[in-house]
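> sequence plus predicted model, see below.
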Amino acid sequence: MSLPADFLTAVRQLMPAERLFDDPLSTLAFGTDASFYRLIPKLVARVESETEVIALLRLASRHQVPVTFRAAGTSLSGQAISDSVLIVLGDHWNAREVLDGGQRIRLQPGVIGAAANALLAPLQRKIGPDPASINAAKIGGIVANNSSGMCCGTAQNSYHTLSGMRMLLADGTLLDTEQPATVSTFRQSHAALLEQLAQLGQQTRANTELAERIRHKYRLKNTTGLSLNALVDFDDPLDILTHLMVGSEGTLGFISSVTYHTVAEHPHKASALLVFSDVETCCRAVPILKQQPVAAVELLDRRSLRSVENMPGMPGWVRELSAGACALLIESRAPSAALLTEQIAQTMAAVAHFEREKQVDFSTDPVVYNQLWKIRKETFPAVGAVRATGSTVIIEDVTFPVEKLAEGVNRLIQLFDKHGYAEAIIFGHALEGNLHFVFTQGFDSETEKARYEAFMQDVAQLVAAEFGGALKGEHGTGRNMAPFVELEWGSDAYQLMWAIKRLLDPQGILNPNVVLSEDPQIHLKHFKPLPAANPIIDKCIECGFCEPVCPSNGLTLTPRQRIVIWRDIQARKRAGVDTRELEANFQYQGIDSCAATGLCSQRCPVGINTGDLVRELRAEQAQHQGRARWLAEHFASVLKGTRLTLALANGVQRLLGAPRLQTVSSGLRKLSRQRLPQWTPAMPQPVKWVEPTPTATTSKPKVVYLPACVSRTMGPALTNGEQVSLLDKTRALLEKAGFEVVFPLALDNLCCGQPFASKGYPEQAESKREELLGALLQASAQGRYPIYCDTSPCTLKLLQNPADKRLDIYDPVRFIREHLLERLDFQPVDTAVAVHVTCSTQHLGEADALIAIARRCSTQVVIPEGIHCCGFAGDKGFTLPQLNAHSLRTLKDAVQFCEVGISTSRTCEIGLSSHSGIDYQGLVYLVDQVTRPMSIAKM
C-alpha cells in the first residue's frame, strides 16, 4: 500500500527534496539494519531539527502513517527498519554538554557513544552504557534499546543513570524534564495522560505478585518488552514516563536529548584469564567473583575458544585445552595502581580454591591484556567467517539467574546439538548471567525456517518459562522476540504493556510490530536475503559498524549500503531481471563516490574492505589500458606535464586573484559537465624539480629518501606561510638529525602504483610498484639502509602484497618515532596544532604515534572528532570535490582556534587546507620547527 498523497505533498512542502528519498536505490539501501530482517521503506526522511520531527509526527498522526526512528541502525532485533516512513537522524543531532564537572552530560541522539566517552575521558568519567557497538551506536539507539555491555551491568545502564530527557510524543508534543516551563505546560495539556500513568503505577504496585515479578525480572539484565520497572520504581507520572521511554525502541516516542549521570572511568586496569576444566566449575566461580572488585567477567565456552584458536596471534595453549574447558576473562579497574594491586590480590584469593586447567595471571601490560581481550572479541567474527554464503549470523542474547548459569549453559549446548547448530558458540557477561550465543542460519528454504522456529521455541521455553530468565538481556526485543513477550512476562504484565502502548500511541503509528505485536509469526517474516555477490563482501552481515568512518556517509552510500545494493543487483541478474537502471544509479552512488581507502575494514568484525570491491568494479569498467600503459612507461613526462599545469594555474592566480579564478574554475567545471577539476586557493605551486645527484659518501648513517610523486610535483600553495617544499624540508630535517640522504636513481620516473590502482588498472599499478621496489633495493645497498617515504599512502602501497622482505620501508611517523626522537632535541611550542590522521597512517598502525609526536612538538594538540577520512582520495578532491567537502564539513568549526594543521599526505593537506581555514602541512614541518640537533654528549 502506498503512502497517502496528501501526506507526501505535505512532507515535500516541509522538507527539502535532497533530504527525502523514495527512489528504489535509496529505499533499498536504507531497508537494512544489523538484524536478519529487511523492510523496504516507502519514504526515508533525513531530519535535521526537532521542528521537522514534530511536524512529521503530526502529519503521520493526521494521516495514520506508521513511522520508525533510526539513529545508527546497529540494532540486532529488527527495530530500526520500516516498510512505511523511516525517519533518520541527519548531521545536526550531535550537540553535547558536560555538566557539573563531568558528573553529568547532556547528549543529543546523534552523538556516537564513544564520542561522548572521549569528551569525558579527561575528567576520568564515562557514560554508564558500554555496548560492544559503542564506536558506531548513537545515543538515541543506546537509550531507546537500554543498551548495556561488558561492564555496566544493570546498575549503570541508561535506565539507572538517567538524569533528564527531552522527548516528543506521538502527537508531536514536546516535553523536556529539565525545563520547568515545558513541564508545567505538559502537566496541563496532558493531565489526563499523566493521571492514567499514575493510576497504572498505583495499580501495579498494589498488585503484590505482579510488582514482585517486575522487581525480580529487573534484578536480571532484561530488555524484553517495555520497562515496567518504571511503574514500581517511581510515583510521579513524569518519572514513570521518562523511564518508560528507556528501552521502548521508538514505540512510545522520539528521544530528542538525554542527560546522564556519568560513572567513574578508572585509569588503571588489569586482565586475567582463568580456564576451568568444565562448565560447572567455571560457573560456580561467578557468584564469588560478583562479590569482588571486578569490572567485567566474560565467560567463553570451549566452542568459542575453539573458534579462534587458529587465528593469527592466538597463543598456542588455546588449541591444547580440554574438550569441556570453560574460561572466565576478568578485568579489574581502579583509580590508583596500589588499589589495583590490592583488588587483584583479593580477587585471586577469593577463587584460589577452584582448580584451574590454565591461568594467565592478571597483567597491566597492554600487550598481554589486549591479547586476552582479542580472544573474546574475535569469537563473533570467527563464526561469521565460516558461515555458508547466503546464510546469516544470528547473535542471541539471554539472561539466566546467576545461580542457574551452569545448568543454563549446558542446556543451551544441548539445544544446539538437538537442532543441528554445530558451529554455535556461547560467550557473555557472566556476572549478570547474560549470555550471547552465536549461530549461522539460512532462511532460503522452508526446512531451514522451520528449524529456526523450533529452536527459538525451545530457547524461549528454556530461558523464560523454565528458568525464569530474560529472552533479551541487552539487544532489545525488536520484532524477533515480540511474539514471546507474553510467554516471558505472563498475561497481566503483557496486557499492562499494551495499555501503556495504547495510551502513548493510540493510533499505533510508532514502530508497529516492534516490542509488541499481535502477529505471532512476525519473527518469521521479512528475513533479510544475503545472496552471493562477490567473495570480497559475501561475509558481510550488514551490521553497520563501518559507517562512521566512511567519508561518503550522508552524501551517497555507506559501505554497508554499497554491499546491500551490489548484492541485490547480482541476485536480480541471476533471476533474469533487468538491472540497467539500478546499475546506472549505482555508478555514482556506489562506485564513483567511494574513496576506497579501506577504513571500513578496520571497523568490520570480519575485516571486509569495501574499497577492494569498488576497485575491482572500476577495473572491470576500465577502458583505457593503452593510455594507462603509456602513462606508466612515461611517468617522468606525466609529472613534468603536471608541474606545467600547476605553473599555468599559479600564473593565472597571480593575474586574476584567487576569488576570481575560483569562480572561473567553477564555471568551466559546470560547462565541462564536471570533467575539469575544481581549482581552490589551496592548489599547490609546482615544485622546481631537479633530479638529485649522488652525494659524496660520508661516515654518517645513511637513509634512502623516497619523495612521493606528489612531493616531487606539488609544493606549498601560494598563500601558505611556509614556502619550502616538502622534499627540501624533509631532506634538511634528516640531515639535521645526522643522516646522509640517498636518493634512488631515475627518481622522477618512479611511482608506487597507487594512482593506477585507484583508477582500476592493477596491472600497471603492480608494474610501477615492482619497478620502484627494484630501485629502492639498489639505492639501499640491497636493504642495508632504511628507506624513508614522505607520504603515508605510498608507504602503505609499497608494504602491501608483500614488499621485498629485504627492504625496511618507513612512513614519516614510524621513522621519526624510531630514528629521530633520539637524535633531535624537542622544544615544544605553545601553538594550537590540528592533527589529521590519514587513512593510510591508521592502516599502518601509527595513529597513536602520530598524535604522540604532535604532543611532543606542541602543548596544544587538537584531533577533530568524527573526521576519519578527508575524502580527498588521491585526486577525488579535484575530480569529485563534493566528497572532500562533505567529509570535512565539520572541520572548520573543530579547528577554528588552531594556527596550523599537520598530516602525512600532500593531497590530503590540499583538501584539509581548503575546508579548515588554516594551512595544513607535513608532519616534518612541525618537527623541524621545534627541534635542534642533539648534542654529541647526549647522543
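All right, it came through fine. Numbering: from 1, shown residues only.
> when you work out contacts or count neighbours from here on, use the C-alpha atoms and nothing else.
OK.
> going along the chain, name the helices of the stretch 101-250 of the chain.
113-120, 139-144, 158-161, 180-189, 191-206, 208-217, 229-233, 237-245 (DSSP state H, counting those that start in this stretch).
> looking at those helices, spot the one closest to residue 802.
Proximity to residue 802 (CA to CA) singles out helix 113-120 among the helices of the stretch 101-250 of the chain, at 33.9 Å.
> next up, a structure to set beside the first:
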Amino acid sequence: MSSTLRVLPSPSADVYAELGQALRRLIPAERLVTDPLRLLAYGTDASLYRLIPKIVVRAETEQEVRDVLACCRRYHAPVTFRAAGTSLSGQAITDSVLITLSDNWTGISVENGGETIRLQPGVIGAHANRRLVPYSRKIGPDPASIDAAKIGGIAANNASGMCCGTHENSYQTVQSMRIVLADGTLLDTADKASRAAFQKSHGVLLDKLSQLSRNLKANGPLAERVRHKYRIKNTTGYSLNALVDFEDPIDILQHLLIGSEGTLAFISEITYRTVVDLPKKASALAVFPDIGEACRTVPLLKKTPVAAVELLDSPAMRAVEDKPGMPKSIVGTPDGAAALLIETRAADEETLKANMAAISAVLDKATTLSPPIFSTDPKETAIFWNVRKGVFPAVAAIRPPGSTVIIEDVAFKIEDLAAGVLDLQDLFDKHGYVGCCIYGHALDGNMHFVIYHDFSIPSELERYRKFIEAVCDMVVKKYDGSLKAEHGTGRNMAPFVELEWGEAAYQLMVEIKSLLDPENMLNPGVVLNDDASIFTKNLKPMPTTSPLIDACMECGFCEPQCPSNGLTLTPRQRIAGWREVNRLAKVGADPAQQADLRKRYAYDGTRTCAACGLCSTVCPMGINTGKLIKSLRTEDWSGFGKAVGSWTSRNYGSMLALSGPGLAAVGVARALVGNKGFDGLAGAARKVSGGLVPKVTHNVPTRISYKPRDSVVAGRKVVYLPSCATRSMGPAGDDPVRESVPEVFQRLMEKVGFQVIYPKNLGGLCCGQPWDTQGLKDVADAKAAELEAALFAASDGGKLPIVSDTSTCSYRMKEYLGDRLKLRDVVDFLHDEVLPKLNVQKKQGTVMLHLNCGAKKMGLEGKLVAIAKACAETVIQPEQMTCCGFAGMWGFTTPELNEHATRHLAKQVPHDCHDGYSSNRTCEIGLADQAGIPYRSIVHLVAKATGA
C-alpha cells in the first residue's frame, strides 16, 4: 500500500495528564470526562470496535472547539469528533481525545419558506424534519438511524437511506457550512467577509485545492473514473467528485468535508437545500420465487416513478415472518424466495394512481408468487415497512450470546445487482455463514448483509478476515462496486480504499488529508490507514451478562429517549458499562479496579436511571434497560430491607395516611414564609443534610384523603381506579384549581351517563409501581395481585370496563394483567368514551402538554394530543424532552435527574401560557417545578372545556 501519511507518536500518560490540566483551564470540570466508567461509556459507538479515550470533552461552543484543538496541537494529541455515535464503521471512537457535542448544539433555523434549513451538528435528523413538516419539505438524507443520528454525523458520513439515493444526499443538497479547520481557523462559506478573510489567510491551501482539481480534470481517464464511481452510492474514501464537480476552491473544500468522517475539519453548522415531501404514498410487497428474478426486476422498476425499492432475501423474511402484524404474503415462502418492497409518492391522488399503474405494468411481466397489490392505507403500508424495519433486529436477536452482530453495506451497478447478490450468497456458503441475510436499497444497488462472530474464539477472527477480504475482492475486482455505500469507510474499510480506487486516486486522497490536516491529528486511522490488518484489531468485547441485555448491539438508537442522557449515562452506556463490570470480574482484574467501577456504576448507572423503559420503544431489539437496572437494585436490597418493603406493602393504607400530616406541615410552612421562602429553606435543609432530606418545593401537593362516593346516576357501570397518588395528593398549594382528580373525573363520568364503581378497600390498593421501581419486584407483584383480585370482584369477573387515572399505573397493570382483565387508561377512555358525548368548547388559550412515559409506551400520544387540541386553542409539546425524570419517588431523592430531563422546558413556555397537563400526578410535580406553571391531570382540562 502506497502512502505518505504522517504518523504522530502516541503521547505518554504524563503528557495526557498535563493536557488534562491545560483543558481544565479552558473547559468547566463538569464537561471534562476522565473517570474510567464514563470514558468507556462515552467512547462506545455502534461499531464492532472498542477504543477508550483518554479524555472526553463535552464542547458547548465553536470557540471551545477551537480552543481544545489548539491545546491538543500543543501536546500532539489526536482528536476525534463525535455526534450521536450511531455510525457502524468505527469512525466515532479514539484512544486519545474525544470531542462530543453538548446539548448546546441544537440550533435550527428554517429559511426561505422552508427551501433551506440551517442546522447545528447536534440536531437529530428527525427533529430537523419535524420543523419542516409545515412546509411539506424534509432534508434529503434519510438514514434508518434518522431518529437518533445527528446532523454532524449525517453530513460527515454522507449518510443516505431508502429514498435519497445519490441525488438528495448531503453532498448534493449542502448549500453552505461553518467549518473549523485543524489549525483552528473558522470559515463560514455563506459569508462573503469570512470567505475573503479565509482567502487571505489560507490562499496557499485554496490554490493547492484548485491545482488538485485542475490536475484531476486534465487526467481524462481518472476524472471519468471518479465520475463513474459516484453514479452509484459510494462512501469509500474522500469525496473526490468535489474536485471534478466544482471550480471554486471553497466549494471544493466544503464538498470534500461531506463524507470525510471528521478527518479533515469540524462542521459546526450546515445549511441544506430541502426537498419536497410528497404527501400521497402507496406501497406494495412483491414476493418472487428467487432472488435473481427479484434483482432482475429492479432495473425495470428504476425506469418507473418509484420512490423506494427494498430487497429482502429468504433469511430476512424468515426472521420476521412470525412477528406480530406481518403480512401473509411473506409467511411460509419457499427457500430462496425474495421480496421487493416498493413505494411510490405523488403530490395528488391522480398522479399517485398513474404511478401505481406504471409500476404494476412492470410487475405484471415479472414472475411473482402472488399478484402484488398496492395499498394507500397507512396502517397496511406500515405493516409492509415493519417487515423491512424488523429484519436487522430479528436477525441480530437470534445470534449466539456473546457474539458481535456486524452489518456491512456494498453497492453494485444496478445491472450487476442480481449477479452480485448471488455471489454474496456463495461467499456466505464458502465461509460457513448460516442464518445471515441480505437486504437493502435495491434501487441504488445498495445491499446490506448481516453476519455475526464471537471474537473471543480465535478461529472466528481468522474466518472474519478471510471473508471480508473475499468480499472486497469480489465487489471491486469483479464488479467495480463500492465497498461502502452509505455507512462510511471508518476503520473496517480503510485498508481497502486503495484496492477500490486504485493507486492514483488513493494518492490524491492522501494529498487532501495532508493538505488539510498536515499533522494527521484529526481522527487518524479513519478513512485512510496504512495498517492492512486494522479492520481486525481493537474489536469490542461482548461478554454475556444478563438475558435482559445480551442482545444489545450498542447502536445508540435509545439515547435520545433517555432522561439521564448528558447527566450520567444512557441505556447504551449503561449496558456497555455493566458489560465491562462483568468482564473485569470474569478475567480476575485488579479488585480495586473492579470496586472503583462498581462504585461509580452505583450512581451513574443505577441511581440516576429513571427506569422509564422509553429506551425499549425505539430499540431495534426491544431491550428495556430499566429492567436491568431494577434487577441490579434488587441485588442491593438486604434481607432486612426486603422485609421492610414487604411490611410497607401490607400496611400501605396506613403508610399513605401517615403522609397526610407531612403534606399538611409543608402546607403550613409554605403559608407562613411564602413560596420563595419555603423553597429556599427546603433547599438549604437538603444541602446541609448532604442530600438526605428529600427535595420539596412549593409545588408539593396539598394533603387530601379521598373518600369514594356513590354515583348519582344509574347508567352503564364502570370501575374506576384512582391511583394512590391521585387519591392522596391534591393540587399544589397555590394552584387556583382546588379539586382533586378523582372528584373531577367522577363528575365527568356521571355527566356522560356512567355509574362509577370503586374496588373495595381502595385505601390500601396499589399497582406495585413504588416497589417495582426500587427493585422489589416480588413485593410489587404481590401488591399487583391484590389489586387484580379487587378489580376482578368490582368488575364482575371482568365484565365491566375498568379505568385507571394515572398512566404509569395503567401501564404497569396492563403488563401485569396481560389478557386476564381489560384495563383502560384515562387518556384512552376520555378520548373514546367521554369526549364524543360532551359539548366541547375551547375555553383555554395556550397549554403545555407532557406525554409521560406510561402513556407513550401504551401508544396514547395521538389520543392525548387530540384531547388537548379539542380543549385548547394552542397545544405545545416541548422539544428535547421525553421522560420528565421524576420517576415516582426519585424526584424527591434524586432531583437532579428531573432537573436535567426538564432543563429545556421553562424557555419553551410562552408568556401567555399558564397551565400544563399530563396524566401522571408525580410527573406533574416535577414539571411544575421546572416550568414555573401548574401542571395538572388532563382530566382537569376536559372538565374545563366541557363545563364539568
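Looks like it came in fine. Given the structure is predicted, the values throughout are model-derived calculations rather than measurements.
> quick revisit: quick one, which of the helices of the stretch 101-250 of structure 1 is nearest to residue 757 of structure 1?
When the helices of the stretch 101-250 of structure 1 are ranked by proximity to residue 757 of structure 1 (CA to CA), helix 113-120 comes first, at 33.8 Å.
> okay, and that closest one goes to which residues in structure 2?
Residues 125-132 of structure 2 are matched to helix 113-120 of structure 1 when aligned by TM-score structural alignment.
> please apply the same query to stretch 187-199 of structure 1.
Under TM-score structural alignment, stretch 187-199 of structure 1 corresponds to residues 199-211 of structure 2.
> re the thing from before, for residue 483 of structure 1, find the nearest of the helices of the stretch 101-250 of structure 1.
helix 208-217 (18.2 Å).
> could you list the buried residues of the closest one?
210, 211, 213, 214, 217 (16 or more other CA atoms under 10 Å).
> can you name every helix or strand that that helix contacts?
helix 191-206, helix 229-233 (3 or more CA pairs under 8 Å, 6 or more residues apart in numbering; DSSP states H and E).
> now the ones you listed as CSV including mean neighbour count and distance to residue 308 of structure 1?
Output for those, formatted as CSV (neighbours: other CA atoms under 10 Å; distance: least, CA to CA, whole Å):
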stretch, mean neighbour count, distance to residue 308 of structure 1
helix 191-206, 17, 47
helix 229-233, 21, 39
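> closest one to residue 120 of structure 1 among those helices?
By CA to CA (comparing all of these), the closest turns out to be helix 229-233, at 28.1 Å.
> find me the equivalent region of that closest one in structure 2.
Counting by TM-score structural alignment, helix 229-233 of structure 1 lines up with residues 241-245 of structure 2.
> same question for stretch 269-287 of structure 1.
Mapped onto structure 2 using TM-score structural alignment, stretch 269-287 of structure 1 spans residues 281-299.
> ends of that stretch, what's the gap?
Between the opening and closing residues of stretch 281-299 of structure 2 lies a distance of 21 Å (CA to CA, to the nearest Å).
> how much distance is there from that stretch to the middle of the chain?
Averaged C-alpha coordinates place stretch 281-299 of structure 2 at 31 Å from its chain's average position (CA atoms, centre = their mean, to the nearest Å).
> repeat for stretch 16-31 of structure 1
In terms of CA atoms, centre = their mean, the gap separating the centre of stretch 16-31 of structure 1 from the centre of its chain is 22 Å.
> pull out the buried residues from it.
Applying a neighbour-count criterion of 16+ other CA under 10 Å, the buried positions in stretch 16-31 of structure 1 are 20, 21, 25, 26, 27, 28, 29, 30, 31.
> trace the fourth one over to structure 2, please.
Just to be clear, that refers to residue 26 of structure 1. Looking across to structure 2 (by TM-score structural alignment), residue 26 of structure 1 lines up with residue 38.
> ok, its match to residue 55 of structure 2 distance?
The span separating residue 38 of structure 2 from residue 55 of structure 2 equals 10 Å under the rule CA to CA.
> residue 214 of structure 1 touches residue 226, doesn't it?
No: counting by CA atoms under 8 Å, residue 214 of structure 1 stays clear of residue 226, with 11.1 Å between them.
> helices along the stretch 751-900 of structure 1, start to end?
Per DSSP H, counting those that start in this stretch, the stretch 751-900 of structure 1 has helices spanning 754-758, 762-779, 792-799, 812-815, 839-843, 847-857, 876-879, 881-887, 891-894. These are given in chain order.
> so can I have JSON lines of those showing mean neighbour count and distance to residue 747 of structure 1?
As requested, the helices of the stretch 751-900 of structure 1 are arranged in JSON lines below (neighbours: other CA under 10 Å; distance: least, CA to CA, whole Å):
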{"stretch": "helix 754-758", "mean neighbour count": "21", "distance to residue 747 of structure 1": "16"}
{"stretch": "helix 762-779", "mean neighbour count": "20", "distance to residue 747 of structure 1": "9"}
{"stretch": "helix 792-799", "mean neighbour count": "23", "distance to residue 747 of structure 1": "14"}
{"stretch": "helix 812-815", "mean neighbour count": "22", "distance to residue 747 of structure 1": "19"}
{"stretch": "helix 839-843", "mean neighbour count": "22", "distance to residue 747 of structure 1": "23"}
{"stretch": "helix 847-857", "mean neighbour count": "18", "distance to residue 747 of structure 1": "27"}
{"stretch": "helix 876-879", "mean neighbour count": "21", "distance to residue 747 of structure 1": "25"}
{"stretch": "helix 881-887", "mean neighbour count": "21", "distance to residue 747 of structure 1": "30"}
{"stretch": "helix 891-894", "mean neighbour count": "17", "distance to residue 747 of structure 1": "35"}
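> so which bits of stretch 262-274 of structure 1 are buried?
Under the neighbour-count criterion of 16+ other CA under 10 Å, stretch 262-274 of structure 1 has 262, 263, 264, 265, 266, 268, 269, 270, 271, 272, 273, 274 buried.
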